[in-house]
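1. sequence isn't available, so here's the structure alone:
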């Protein structure tokens, strides 16, 4: 593979620089990649037959596409951190709002505290709405089969691809225009919950379906009802997966911009009341700051985007760590707790057995003269 890559680069350089009047970085990369695949297939064909050659070429295509996606992601992260490097080291960037920071103010004045508080408020309200609704809907889809549950599952799967602007327009038309409420953090939280809810429902549905049926059967064999089995067996068994589903939904909601723009408005002041007045979030603050022609505002915008990237990365790492345990697998603390409980039960059984044996021992009989 390394030889094919080196040969393709050399041939492409000869074509672009010496033989043909070609130029452009994109054309160079495309031609080099096509030549690499052809040379790699030719080299593999010397030792393998047709199906093996196709498998090796397909594996090379998949691996190269994965590397391209990783490179694009790394470029976005590095570029964002580089552009926001001037704003991130300042402590006031995290402890002040933009109420007193004008366009020509230095980076030592103003920050994104108002956006951080707004994001926390909006996500907290959205989680209060989405966690119970999402878990109840996922349990319904698994425990109540039928035509209606299949219809609900189809709607949920369709809503996972719902454009965020549609969710924002829906809340704007119903909650603000029709009902007369003002733009606020609550309206933004409702729009975000519309985007989070399908993610949580679908992921929770998959996790609950992975719970072994033998656990349900064992619970039913003990005379337990269906909903008691769900509460005491199914949900505790899938706890880590459900937590992962909630975290993934939260990561989706944190990065939404257009619903917040339509329903919460924009403000440079700190607003801790989600029921009244505009309330800005991190993605909306980054969007508004980067639009400014002032270099200090642009640096603050990229710094805000960097904070948002770190927050989303932390959420995905948490989801990955928690999602690594399948349904029924215990954490180390839970394993230690089970071991201590088993030892306690073993000692109790031994004490009970010894007491039972002593009670069954026959009493000594007196000998008559």
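-> All right, it came through fine. In this text the structure is predicted, and so the values were computed from the model without any measurement.
2. drop to CA atoms for contacts and neighbour counts, all remaining ones
-> Will do.
3. which helix or strand contains residue 11?
-> Element membership of residue 11, judged by DSSP states H and E, is helix 2-14.
4. show residues contacting that helix.
-> Residues from elsewhere that reach helix 2-14, judged by CA atoms under 8 Å, 6 or more residues apart in numbering: 28, 31-33, 35-37, 39-40, 43.
5. got the buried residues for that helix?
-> Buried residues in helix 2-14, counted by 16 or more other CA atoms under 10 Å: 4-5, 7-9, 12.
6. likewise stretch 145-155?
-> 149, 153.
7. helices of the stretch 1-150 of the chain, start to end?
-> All helices of the stretch 1-150 of the chain, identified by DSSP state H, counting those that start in this stretch, fall at 2-14, 25-45, 50-83, 92-95, 113-143, 147-159.
8. tell me what the fifth one is packed against?
-> To tie it back to what came earlier, the one meant is helix 113-143. helix 92-95, helix 147-159, helix 185-209, helix 239-254, helix 282-290 (3 or more CA pairs under 8 Å, 6 or more residues apart in numbering; DSSP states H and E).
9. quick check: next helix or strand after the fourth one?
-> Just to be clear, that refers to helix 239-254. helix 258-263.
10. mind giving me the packing neighbours of that next one?
-> Counting contacts by 3+ CA pairs under 8 Å, 6+ apart, helix 258-263 packs against helix 164-171, helix 185-209, helix 282-290.
11. could you dump those helices into CSV with distance to residue 56 added?
-> Below are these laid out as CSV (distance: least, CA to CA, whole Å):
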stretch, distance to residue 56
helix 164-171, 40
helix 185-209, 33
helix 282-290, 42
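12. nearest to residue 63, out of these?
-> Proximity to residue 63 (CA to CA) singles out helix 185-209 among those, at 27.0 Å.
13. the closest one vs helix 164-171, what angle?
-> Helix 185-209 and helix 164-171 are oriented at 120 degrees to each other (axes from the mean of the first three to the mean of the last three CA atoms, to 10 degrees).
14. quick check: buried residues in helix 185-209?
-> For helix 185-209, burial by neighbour count (16+ other CA under 10 Å) applies to 185-205, 207-209.
15. so how far is that helix off the chain centroid?
-> 11 Å (CA atoms, centre = their mean, to the nearest Å).
16. just checking, what packs against it?
-> Where contact means 3+ CA pairs under 8 Å, 6+ apart, helix 185-209 is packed against helix 113-143, helix 147-159, helix 164-171, helix 239-254, helix 258-263.
17. and here's the other structure:
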């Protein structure tokens, strides 16, 4: 009996739901609730200026977008004191320049990221990464002045829409490179190793496994870059001055965009022009919003299926 009593006394006590580190876990529960409150408070504080900006833009610019002429007419013949006019010339210019900028930036940015993640070793990779970091911190006006010095001063070319695209490319490439690089790093190495074990070459593994797996993240990075360059103003003012007529040729004459339309109309400082400023701002927000929806749709239906 004494042996049995000794075994019972030496057995570990049954769990009673009490914290081993001193009483009930009230402290951890309070910490969890405090962290939850702080997180939601930070979210609400960050949301306030966003809702304020969107609400103000919709209230002051929504009326312009409800007018059919806004989507079908340009500002040709419209003075600052005259009510009305459209923004089709600026919308077309913004979309054309964004498309050409993406056409140049996306292949360069994605291929650079693939090199840094999959092949980059030694001094060359460090130099490329360092140059991408430098481009990330360059202000838009510096990029515009650089292209102006090369395009206009050195070669003597005219200020045209394509020169704007070159400046915007300098701003978009680092965003695409860094976002794509991070997405490629998230691809598990097991996928690469399984492909290599089957005898698949490295370049085909990248094309068939790595890039498709991270495609949705790459699309997100491209959209972030587009959202940045579509709202830039300094390169447009320096390299592609505003015009009120429809112009779709990047290599001939001036070209209107929504940012330069906002700048030009705001400088008039008259109420009809100010109304068009809010309308152009809301139109730009709407275009970027639609591009983000399109990008999410493409990314969702382009994922690798198991």
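-> Cool, the structure landed. Remember, predicted model here, so these are calculated numbers, not experimental data.
18. aligned partner of residue 155 of structure 2 in structure 1?
-> Aligning on TM-score structural alignment places residue 155 of structure 2 opposite residue 179 in structure 1.
19. run a quick neighbour tally on that match.
-> 10 (other CA atoms under 10 Å).
20. over to residue 221 of structure 2?
-> Residues near residue 221 of structure 2, counting by other CA under 10 Å, number 25.
21. ok, residue 27 of structure 1 next?
-> Neighbour tally, residue 27 of structure 1, other CA under 10 Å: 13.
22. thinking again about what came up before, so which of the helices and strands packed on helix 258-263 of structure 1 is nearest residue 320 of structure 1?
-> Of all these, it is helix 185-209 that lies closest to residue 320 of structure 1, at 13.4 Å by CA to CA.
23. mean deviation, that closest one versus structure 2?
-> Helix 185-209 of structure 1, aligned to structure 2 and superposed, deviates on average by 0.9 Å (mean CA distance after the TM-score superposition for structure 1).
24. could you point out which element follows that helix?
-> For helix 185-209 of structure 1, the following helix or strand on the C-terminal side (DSSP H and E) is helix 213-221.
25. mind checking how far residue 87 of structure 2 is from residue 263 of structure 2?
-> Applying CA to CA, to the nearest Å, the value for residue 87 of structure 2 to residue 263 of structure 2 is 13 Å.
26. which one of the two has more residues nearby?
-> Each of residue 87 of structure 2 and residue 263 has its neighbours counted (other CA under 10 Å); residue 87 has more, 28 against 14.
27. which residue in structure 1 aligns with the more buried one?
-> For residue 87 of structure 2, the residue aligned by TM-score structural alignment is residue 112.
28. next, the contact list for that match, please.
-> With CA under 8 Å, 6+ apart, residue 112 of structure 1 has these contacts: 93-98, 282, 285, 304.
29. let me have these in CSV, adding neighbour count and distance to residue 226 of structure 1 as columns.
-> Formatted as CSV, the contacts of residue 112 of structure 1 follow (neighbours: other CA atoms under 10 Å; distance: CA to CA, whole Å):
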residue, neighbour count, distance to residue 226 of structure 1
93, 21, 53
94, 19, 49
95, 13, 51
96, 19, 52
97, 22, 52
98, 18, 54
282, 26, 43
285, 24, 48
304, 31, 48
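30. turn these into JSON lines, including distance to residue 174 of structure 1.
-> Output for the contacts of residue 112 of structure 1, formatted as JSON lines (distance: CA to CA, whole Å):
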{"residue": "93", "distance to residue 174 of structure 1": "36"}
{"residue": "94", "distance to residue 174 of structure 1": "35"}
{"residue": "95", "distance to residue 174 of structure 1": "35"}
{"residue": "96", "distance to residue 174 of structure 1": "34"}
{"residue": "97", "distance to residue 174 of structure 1": "31"}
{"residue": "98", "distance to residue 174 of structure 1": "31"}
{"residue": "282", "distance to residue 174 of structure 1": "25"}
{"residue": "285", "distance to residue 174 of structure 1": "25"}
{"residue": "304", "distance to residue 174 of structure 1": "31"}
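31. widest-spaced pair of the residues you listed?
-> Using CA to CA, the two most remote members of those are 95 and 285, lying 15.0 Å apart.
32. now list the buried members of the contacts of helix 2-14 of structure 1.
-> For the contacts of helix 2-14 of structure 1, a burial check counting by 16+ other CA under 10 Å picks out 28, 31-33, 35-37, 39-40.
33. burial count for the equivalent of residue 46 of structure 2 over in structure 1?
-> In structure 1, residue 46 of structure 2 lines up with residue 69, judged by TM-score structural alignment. Using other CA under 10 Å, residue 69 of structure 1 has 12 neighbouring residues.
34. and residue 69 of structure 1, how far is that from residue 63 of structure 1?
-> On the measure of CA to CA, residue 69 of structure 1 and residue 63 of structure 1 end up 10 Å apart.
35. kindly report the same for residue 149 of structure 1.
-> 39 Å.
36. ditto for residue 328 of structure 1
-> 33 Å.
37. between these two, who's got more neighbours?
-> Neighbour tally, residue 328 of structure 1 and residue 63, criterion other CA under 10 Å: the higher count belongs to residue 328, 18 against 12.
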